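# give me a 3D structure for the following:
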Amino acid sequence: MKRAKIMEQLPNDLILEIFSRLPAKSVARFRTLSKQWAALLRSPDFAKLFLTSSSSRPRLLLGAERNGEWLFFSSLQPHNRYEKSSHLDYHTKFSGDVSRNNCSYASGLIYFPNMWFSKDASPVICNPVTGMYESLPDLMRYRKARGFLVIDPIDNKQKQFKVLSEAYPFSDQREHHKILTFGTGELSWRSDIISCPAYDRSLSEGIRINGFLYYLAQKVSEESSCVIVCFDVRSEEFKFIDADCFNDRLDDTTELVLVNYKGKLGGINWKCGQAGERRTIELCMWVLEDVEKHEWVDYVYTLPENEVLDSCDFSIAGVTVRDEVVLCMKYTCKPFYVFYFNPERNTLQSVEIQGFGANLEAFENRGRVYAFVNHAEDLGVNDAEQLKSSISKVKHLCGCCNRVAQPNYHY
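Sure, this is the predicted structure:
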């Protein structure tokens, strides 16, 4: 009672500041304690303050995929170069033979083009932290088609999620793309107003920068030539950006990762070299300096020597808000490392990530790791009324006996 009276005597601004530093799950619990706190913690001002606070301490979201199941964890990204380890927080497990290919992340939500909860598959948007999800209408598309989750900021207080899905981009006789707007009531795919120049197929995951979605695509009938597809999220218009710089330097453009580097579109690829008996790692980075003139500037960095990185399989996860390139080990193991490379200082920081659990860390059970940088909790996403279903209530279909079974959440 004394604590409650003390809280009642505190000014609302101070109460909001205190709660803005808590995890979203804790905020949800405190909303149930009183009508006053519920009103304060559901206000637009608090949602904005919470997102600002969460963005100031971005996290690394890790999805470990094994046999069609995903387990989601997160840890704080390092705030200084002296941090050597970080512990994972476990969030949720999505099972039911989740498609491992082409998932798309945006503002705390993940889009899976295919997820089997029973005998039927459907596209799904889910919150990997809370376990809430919504199934979308089924969509006819070719097997390797990608889907991209994007954000359309309507104004300072409201934003919409859109899903851009390839249907048959290689054929002039069929519809190229379909779009679904999430959060407007009825969910339906549309394609009547979408016009995109012809290309053969997409080659990369997308990156969202200042209201535009960018992804790499292969030109029609030109296997060794590619372009950047630029999609304006608000106007829903497409255009191509020249990407011959990649064709000139890369044998395999499918290994290129598009990133947001200081607010500009960038592309990063890596290759191995040899210095005596030691393997060296070289990062090649291109930055689009002028969008209208299609002018790219390229940089080449040889990473500082690191015994673990020089001997493991890794992938490029992206670039942090501190302009550090993140390299992540591809498979769960013990020890498991994430590496942060600062191009301007030419420094490489190794951070040991702990907490996958003995099962995932065992070699025979290791999972493929997918990393999403700069993850911040957004109450506007966590509270989204569109995410009406909980993964904990789903009955999953066993792939061995084809019978319904409750999922096992122990990891």
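# make it CA atoms for all contacts and neighbour counts henceforth
Fine.
# quick check: Tyr90 touching Ala64?
No - at 11.0 Å, Tyr90 does not count as touching Ala64 under the criterion of Cα atoms under 8 Å.
# how about the strands in the stretch 1-150 of the chain?
In the stretch 1-150 of the chain, the strands defined using DSSP state E, counting those that start in this stretch lie at 59-66, 69-76, 85-87, 89-94, 104-106, 109-116, 121-126, 132-135, 147-153.
# returning to that earlier point: list the residues that contact both of Tyr90 and Ala64?
Leu71, Phe72 (Cα atoms under 8 Å, 6 or more residues apart in numbering).
# out of these two, which sits in the more crowded spot?
Ala64 (22 against 17; other Cα atoms under 10 Å).
# could you list every residue that touches the more buried one?
Trp70, Leu71, Phe72, Tyr331, Thr332, Gly367, Arg368, Val369, Tyr370.
# can you do 10 Å?
Contacts for Ala64 (Cα atoms under 10 Å, 6 or more residues apart in numbering) come out as 70-73, 93, 330-332, 356, 360, 366-371.
# same question for Tyr370.
Contacts were defined as Cα under 10 Å, 6+ apart; by that measure Tyr370 touches 61-65, 70, 72, 100, 103, 315-317, 328-331.
# thought Gly211 was touching Val150?
Yes - when contacts are counted by Cα atoms under 10 Å, Gly211 is listed as touching Val150 (8.6 Å).
# for those two, list the residues in contact with both.
Common contacts of Gly211 and Val150, defined by Cα under 10 Å, 6+ apart, comprise Phe231, Val233.
# and these two? which has more neighbours close in?
Ranked by neighbour count (other Cα under 10 Å), Gly211 and Val150 place Val150 first, with 26 against 14.
# quick one on the thing from earlier: pick out the most distant pair among the contacts of Tyr370.
Across those, the longest distance by Cα to Cα is 19.4 Å; it joins Trp70 and Ile316.
# hmm, back to that, which one of the contacts of Tyr370 is nearest Ser43?
Out of the contacts of Tyr370, the member with the shortest distance to Ser43 (by Cα to Cα) is Leu61, at 26.7 Å.
# want to put them side by side, so please do this one too:
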Amino acid sequence: MISRRQKILEDRQAIVGRLNAGENSLTIPDDLISEIFLRLPVKCIARCRCLSKLWASIINRQDFTDRYLKISSTRPRLLFVFHESRKVFFFSAPQNQEDDNSSPTTSSYHMSFPVDYVEGICSPISGLVCVNNKQILKGRRTPVIVSTICNPSTGQSFTLPRMKTRKKKPDARSFFGYDPVEKQYKVLSMTFADDATEHQVLTLQTGKLSWRMIECGVPHHPGSNSNSVCINGVLYYKTLYGEHIIASFDVRSEKFSFIKVKGPFIHALYPTTVLINFNGKLASISPSGYYLFSKESTSLEMWVLDDIEKEEWSKHIYKLPPTWGKVVGDAILPCSKVTASNEIVLSEYRLRSPFYVFFYSLERGTIRRVEIQGMEAFTHSKVYPFVDHVEDVKRMKGV
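Below you'll find the model as predicted:
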């Protein structure tokens, strides 16, 4: 008769023997591994991808990356991009805070890549960022304007092919858009010189990337401070033209149209105003009577495009709370963006220590300030802040 103790010892020795022989009797199902990975932060996902071929195959599956992106959209982050020592750096920090007097939050470093000069940065779309920059390409002595696509979550980046142009020493601007129907990312770029503009489009896809020339019946080009916003597959940006207009570009059909801005809504085109997505509508925000927000500001004005075809706008005024001046202090603030939860986000042009981000709730009429730590080494660098950034663990093909 074998005792219970002896049975346990024999079972233990058998298990150890199988493990030493390379056998694993405790295999974890792939679906369970996938569920565990969905709960890990993006940096852990990167490590897991490198530790095991099986794990990498699970993480690289389309169904996994789609689910991870969907979960990430429920926990949006602030993305900070800045240029220092001929490199572009990417940091992010949690966006949502529960109370009005939020404690400091620590930013996370993601990646960097070399550039000579940053021309502009497009708002992130589903985790991807388009950086317009100057680089000295192979075989050239002087820098040229190029666009670099990067995914801060995976640390990948690649530079798009240089555009071919008939212009001599042209200037160039590029915008980043997404077609939710065909699920395609596209870059719209304009080269202009001597009041003439060429428009080109590149689709991000597998295989060789190339620019296609497209026609535009209205000669125009974006202003130097023009930002862009992509809403439901339509890209909007402010233009320099004889009339006050906003250009709209349908990412799927690759067709242009133009929105005239008249009367009191001309403020929507001021250089310091920012085009935003307000509940699915194109809108613009600025402080009442000023170009930038400060402790002297008492209210803000929002212009919302209610009907695109009729070019009808509405004006909304929001009174800032009595605590505004005390919370803002000596900061001079441009409007960054508005979050999906209708909070206007403001931060200064340059990093300083301490560095604060301000959140004004349009629904509650409250103002809160959050200190962002972890970027003190880059104090005085120009910072580009973005809201509602999501982490996408999908690797870019062909990089």
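# what does Leu300 of the second structure align to in the first structure?
Residue pairing (TM-score structural alignment): Leu300 of the second structure is matched to Leu283 of the first structure.
# and the helix or strand where that match lies, what's buried?
In the assignment (DSSP states H and E), Leu283 of the first structure maps to strand 278-290. Across strand 278-290 of the first structure, burial judged by 16 or more other Cα atoms under 10 Å covers Thr280, Ile281, Leu283, Cys284, Met285, Trp286, Val287, Leu288.
# read off where the helix or strand that that strand is followed by ends up in the second structure.
Following strand 278-290 of the first structure in sequence order, the next helix or strand is strand 295-302 (DSSP H and E). Residues 312-319 of the second structure are matched to strand 295-302 of the first structure when aligned by TM-score structural alignment.
# ok, average deviation of the matching stretch from the first structure?
Once the two models are superposed, stretch 312-319 of the second structure sits on average 1.6 Å from its counterpart in the first structure (mean Cα distance after the TM-score superposition for the first structure).
# apart from its neighbours in sequence, what residue is nearest the residue nearest the centre of the second structure?
Most central in the second structure under Cα atoms, centre = their mean is Pro124, positioned 2.0 Å from the mean C-alpha point. Leaving aside its sequence neighbours, Pro124 of the second structure sits nearest to His389 (Cα to Cα, 6 or more residues apart in numbering; 6.6 Å).
# contact partners for the match of Leu300 of the second structure?
Residues in contact with Leu283 of the first structure, defined by Cα under 10 Å, 6+ apart, are 268-272, 299-303, 316, 325, 341, 343.
# and what of Trp211 of the second structure?
Remark: with contacts taken as Cα under 10 Å, 6+ apart, Trp211 of the second structure is in contact with 160-164, 187-189, 199-203.
# drop anything exposed from the residues you listed.
The neighbour-count criterion (16+ other Cα under 10 Å) marks Leu160, Met163, Val187, Leu188, Ser189, His199, Gln200, Val201, Leu202, Thr203 among the contacts of Trp211 of the second structure as buried.
# now the two most distant members of the residues you listed.
Leu160 and His199 (15.7 Å).
# Lys262 of the second structure contacts Leu305, correct?
No - using Cα under 10 Å, Lys262 of the second structure makes no contact with Leu305, being 11.7 Å away.
# pull up the overlap in contacts between the two.
Glu311, Glu312, Trp313.
# any idea which of those has the most stuff around it?
That'd be Trp313 among these, by other Cα under 10 Å, with 17 neighbours.
# ok, now which ones touch that one?
Val261, Lys262, Pro264, Phe265, Leu282, Ala283, Trp303, Val304, Leu305, Asp306, Asp307.
# OK, contacts around the closest residue to it other than its chain neighbours?
The spatially closest residue to Trp313 of the second structure, leaving aside those adjacent along the chain, is Leu305, at 4.5 Å (Cα to Cα, 6+ apart). Residues counted as contacts of Leu305 of the second structure (Cα under 10 Å, 6+ apart) are 259, 261, 265, 278, 281-284, 311-315.
# which of the residues you listed are retained in the first structure?
Retained contacts for those in the first structure, judged by both residues aligned by TM-score structural alignment, their matches' Cα atoms under 10 Å, are Ile259, Val261, Phe278, Lys281, Leu282, Ala283, Ser284, Glu311, Glu312, Trp313, Ser314, Lys315.
# doesn't Glu312 make contact with the fourth one?
No - no contact is recorded between Lys281 of the second structure and Glu312 when judged using Cα under 10 Å, the distance being 11.9 Å.
# quick one: common contacting residues for those two?
With Cα under 10 Å, 6+ apart, Lys281 of the second structure and Glu312 have common neighbours Val304, Leu305, Asp306.
# in JSON lines, list those along with distance to Val229 of the second structure.
Shown next, in JSON lines, are those (distance: Cα to Cα, whole Å):
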{"residue": "Val304", "distance to Val229 of the second structure": "14"}
{"residue": "Leu305", "distance to Val229 of the second structure": "13"}
{"residue": "Asp306", "distance to Val229 of the second structure": "16"}
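# please enumerate the strands of the stretch 201-350 of the first structure.
For the stretch 201-350 of the first structure, the strands defined by DSSP E, counting those that start in this stretch cover 201-202, 207-209, 212-218, 226-232, 237-242, 257-261, 264-275, 278-290, 295-302, 314-319, 325-329, 336-342, 347-354.
# map Thr181 of the first structure across to the second structure for me.
Match for Thr181 of the first structure (TM-score structural alignment): Thr203.
# what's the helix or strand for its match?
strand 196-204.
# got the angle for that strand vs strand 171-179?
40 degrees (axes from the mean of the first three to the mean of the last three Cα atoms, to 10 degrees).
# mind giving me the packing neighbours of strand 196-204 of the second structure?
strand 171-179, strand 184-193, strand 212-214, strand 221-222 (3 or more Cα pairs under 10 Å, 6 or more residues apart in numbering; DSSP states H and E).
# what's near enough to touch whatever residue of the second structure lines up with Tyr111 of the first structure?
Alignment note (TM-score structural alignment): Tyr111 of the first structure maps to Cys130 of the second structure. Applying Cα under 10 Å, 6+ apart, one finds that Cys130 of the second structure lies in contact with 120-124, 147-151, 157-160, 174-177, 187.
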